[in-house]
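Peer 1: here you go, sequence then predicted model.
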Amino acid sequence: MALFPFIDCHHAFYLPVGDGHQLYVEESGNPDGVPVVVLHGGPGGGSSPVQRRFFDPREFRIILLDQRGAGQSRPLAETRNNTTMHLVADLEAVRAYLGIDRWLLFGGSWGVTLGLAYAVAHPSRVLGMVLRGVFLCRQQDMDWLYTASGAARLFPREWKAVNAPVAAFPGNLLERYAEGLAGPQAREFARHWCNWEAVLAGMSPLPAGPGGDDELCMATQEVHYFRHQGFLEQPLLDACAGIVLPVEIIHGDRDFVCPMDQAETLHEILPNSVLTKVAGGAHSASHPAIADALVEAVKRIHKRVMA
């Protein structure tokens, strides 16, 4: 992969944002470079040091943060006072605290959803966007993931495996996992939940057992958000139509978490967007072909916003 070498962060801190939440934030790269904020997936996915490697540290001021209830943010896996509008307000709080006027958004999967919601709410604060593995959070997109008529048809054995642990609970898959995750075996249910997504993302599932903090965050937050249609005030496509910010979209044609039609549909309504379809590319940013495409997209967006 053509990723940049690992670099250490030079500034890490917790930012209180109200309601008992504290965001974990870190900076690396050039303090005088183009600011870029990385929006992780999930919800609940958390940030990772590898996410710095998509950016030339000589050119970019790289900001990683863990969204409410995710990663190293506090409290762990908290869903109270945790909606998309809270996350958008948190981004504004981080931007203002760091003294940044405008920044680039770099988001994948749920990070695309959040990035678009932020750009709609605060267009004057956005230089441009790099979006990977587009997730629009429509009902049809959630049906693809969590009903028998979607990805379950491609992975029937794994679909059976994610349903089996919650078979005794009533309701749809999201409702059944909400009940399981609220009980004493939450970490076991979290492992099963995350294994389903891992399979769709082209990764190997883990053996049954209690999930770690990252799995608990991911499962709890995803179920919380997707039971409420992502807490979106209006459909993203309607809200985004006509946005003229420069946008680079990267999407793999083997992405079984977010099928290609989501990227194509978003590209059609954003007049200043470029869609790169990655042959053989899966959902994860760590997939070699996707990672290479992201590095090139970051280079292109840098040229576009600096022109």
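Peer 2: Noted; the coordinates are in hand. Numbering: from 1, shown residues only.
Peer 1: every contact and neighbour count from this point should use C-alpha atoms.
Peer 2: Noted.
Peer 1: residue 191 contacts residue 214, correct?
Peer 2: No - taking contacts as CA atoms under 8 Å, residue 191 lies outside contact range of residue 214: 9.8 Å.
Peer 1: okay, those two: which has more neighbours?
Peer 2: For residue 191 versus residue 214, neighbours defined as other CA atoms under 10 Å are more numerous around residue 191 (24 against 19).
Peer 1: so how far is residue 286 from the more buried one?
Peer 2: Taking CA to CA, to the nearest Å as the measure, residue 191 falls 21 Å from residue 286.
Peer 1: also residue 152?
Peer 2: The gap separating residue 152 from residue 286 is 24 Å, by CA to CA.
Peer 1: alongside the first one, take a look at this:
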Amino acid sequence: MSRTLYPKISVTSQQWLDVGDGHQIYLEQSGNEKGIPVVYFHGGPGGGSSENHRRYFDPQLYRIILFDQRGCGRSKPSPSIENNTLDHLIEDIELIREHLGIKQWLVTGGSWGTTLALAYGIRYPARVLGFILRGVFLASTAECDWLYKPGGASCFYPEYYREFAGHLGGKYNSDVLGGYHQLLSSENEVAVIAASKAWYLWELRLSTIEHAHIGMAQVEDTHQALCMAVISSFYFTRQCFMDENYILDNISQIQDIPAILLHGRYDMVCQLHIADQLCQQWRNAQLQILPCAGHSGFETQTIDAFCKATDTMANFLTEKES
């Protein structure tokens, strides 16, 4: 039987946690305060958490923790790239865990959230009960090239890529990613807003196979688009502050931690072969290929698989504890 998202639940606690460097992280909890602690890492970089992310988890079984990564969403200030690197994000997560008094937690996330989850787990493996990761992204040069250079995703959406690259007026055709980063760093606020919407629209169009047409009218949240574009371009032009192949080269740190990997066969943002490669090198991971899903975390098969995965992991962790 197919699963839908768990019913909407209210936040039981909400705060802005001071993590230093002038940043305050939006942090919320919901569900069972005595349940299995689970933290969800949103995508991006620069995306932000959603009330629907809570609904992947049975609120009777889980203590659900969501937060907005520094510089985006409801965190303050946003958007902000000041003192914003992968190391900062990892240490923010560990500060959240300590602040909440949690010994170990289930680590989950989607897209860029999988990158962050894996990097966190490699640094702090003893803190992780298990992983549920949707739409694996390892932040390699090849993965960024797939998204922003001709010959990758552009081969499947040539008209959309022309529109995306064309926003730069032909000035940066050899380096669309760098061109967007330069434009988004300018002092021209009108140009920055327009560029951020174009950036966000390109990813939206790649993200789902369940909607026939996505146009600029669907880019309703200007702040979210701005956070995504500014922070993603900042990270991607710096290889996400990781050495090439960092995660695969350090997979031994998390080999013994159980993981469920979920990936849509038609994911045009994060490529399936990357998830397969990760699974082949991670003996305690299992990969579920979703035959009729793309990249979005809220497509029908992805919702079904994610909710079932959280139920499966809850049963496993409960049995392990007993």
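Peer 2: Arrived safely. If you're wondering where the values come from, they're calculated on a predicted model, not measured in any experiment.
Peer 1: what strand or helix carries the residue nearest the centre of structure 1?
Peer 2: Residue closest to the mean C-alpha point of structure 1, counted by CA atoms, centre = their mean, is residue 41 at 1.8 Å. According to DSSP states H and E, residue 41 of structure 1 maps onto no helix or strand at all.
Peer 1: aligned partner of it in structure 2?
Peer 2: Matched by TM-score structural alignment, residue 41 of structure 1 corresponds to residue 43 in structure 2.
Peer 1: which residues touch its match?
Peer 2: 109, 110, 111, 112, 113, 114 (CA atoms under 8 Å, 6 or more residues apart in numbering).
Peer 1: ok, 10 Å please
Peer 2: Each residue near residue 43 of structure 2 by CA atoms under 10 Å, 6 or more residues apart in numbering is listed here: 49, 68-69, 109-116, 135, 228, 232, 297.
Peer 1: what segments of the stretch 51-200 of structure 2 are helices?
Peer 2: Taking DSSP state H, counting those that start in this stretch as the criterion, the stretch 51-200 of structure 2 carries its helices at 86-100, 112-123, 141-148, 158-166, 176-184, 189-207.
Peer 1: how close does the fourth one sit to structure 1?
Peer 2: Relative to structure 1, and after both are superposed, helix 158-166 of structure 2 has an average distance of 0.5 Å to its aligned residues, where the measure is mean CA distance after the TM-score superposition for structure 1.
Peer 1: what stretch of structure 1 does that helix fall on?
Peer 2: Taking TM-score structural alignment, helix 158-166 of structure 2 hits residues 156-164 over in structure 1.
Peer 1: again, but for the second one
Peer 2: Per the alignment by TM-score structural alignment, helix 112-123 of structure 2 matches residues 110-121 in structure 1.
Peer 1: what's the answer for the first one, then?
Peer 2: Residues 84-98 of structure 1 are matched to helix 86-100 of structure 2 when aligned by TM-score structural alignment.
Peer 1: same question, the shortest one
Peer 2: Structural correspondence for helix 141-148 of structure 2: residues 139-146 of structure 1, per TM-score structural alignment.
Peer 1: contact partners of the matching stretch?
Peer 2: 135-138, 147, 149-153, 159, 162-163, 172-174, 196-197, 200, 226-227, 229-230, 235, 256-259, 261-262.
Peer 1: now the end-to-end length of stretch 97-116 of structure 2.
Peer 2: End-to-end distance of stretch 97-116 of structure 2 (CA to CA): 15 Å.
Peer 1: now that stretch: buried residues?
Peer 2: Buried residues in stretch 97-116 of structure 2, defined by neighbour count with 16 or more other CA atoms under 10 Å: 97, 104-116.
Peer 1: got JSON lines for these, with distance to residue 9 of structure 2 too?
Peer 2: Listed next are the buried residues of stretch 97-116 of structure 2 as JSON lines, based on distance: CA to CA, whole Å:
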{"residue": "97", "distance to residue 9 of structure 2": "22"}
{"residue": "104", "distance to residue 9 of structure 2": "23"}
{"residue": "105", "distance to residue 9 of structure 2": "20"}
{"residue": "106", "distance to residue 9 of structure 2": "20"}
{"residue": "107", "distance to residue 9 of structure 2": "20"}
{"residue": "108", "distance to residue 9 of structure 2": "19"}
{"residue": "109", "distance to residue 9 of structure 2": "19"}
{"residue": "110", "distance to residue 9 of structure 2": "21"}
{"residue": "111", "distance to residue 9 of structure 2": "24"}
{"residue": "112", "distance to residue 9 of structure 2": "25"}
{"residue": "113", "distance to residue 9 of structure 2": "22"}
{"residue": "114", "distance to residue 9 of structure 2": "24"}
{"residue": "115", "distance to residue 9 of structure 2": "27"}
{"residue": "116", "distance to residue 9 of structure 2": "26"}
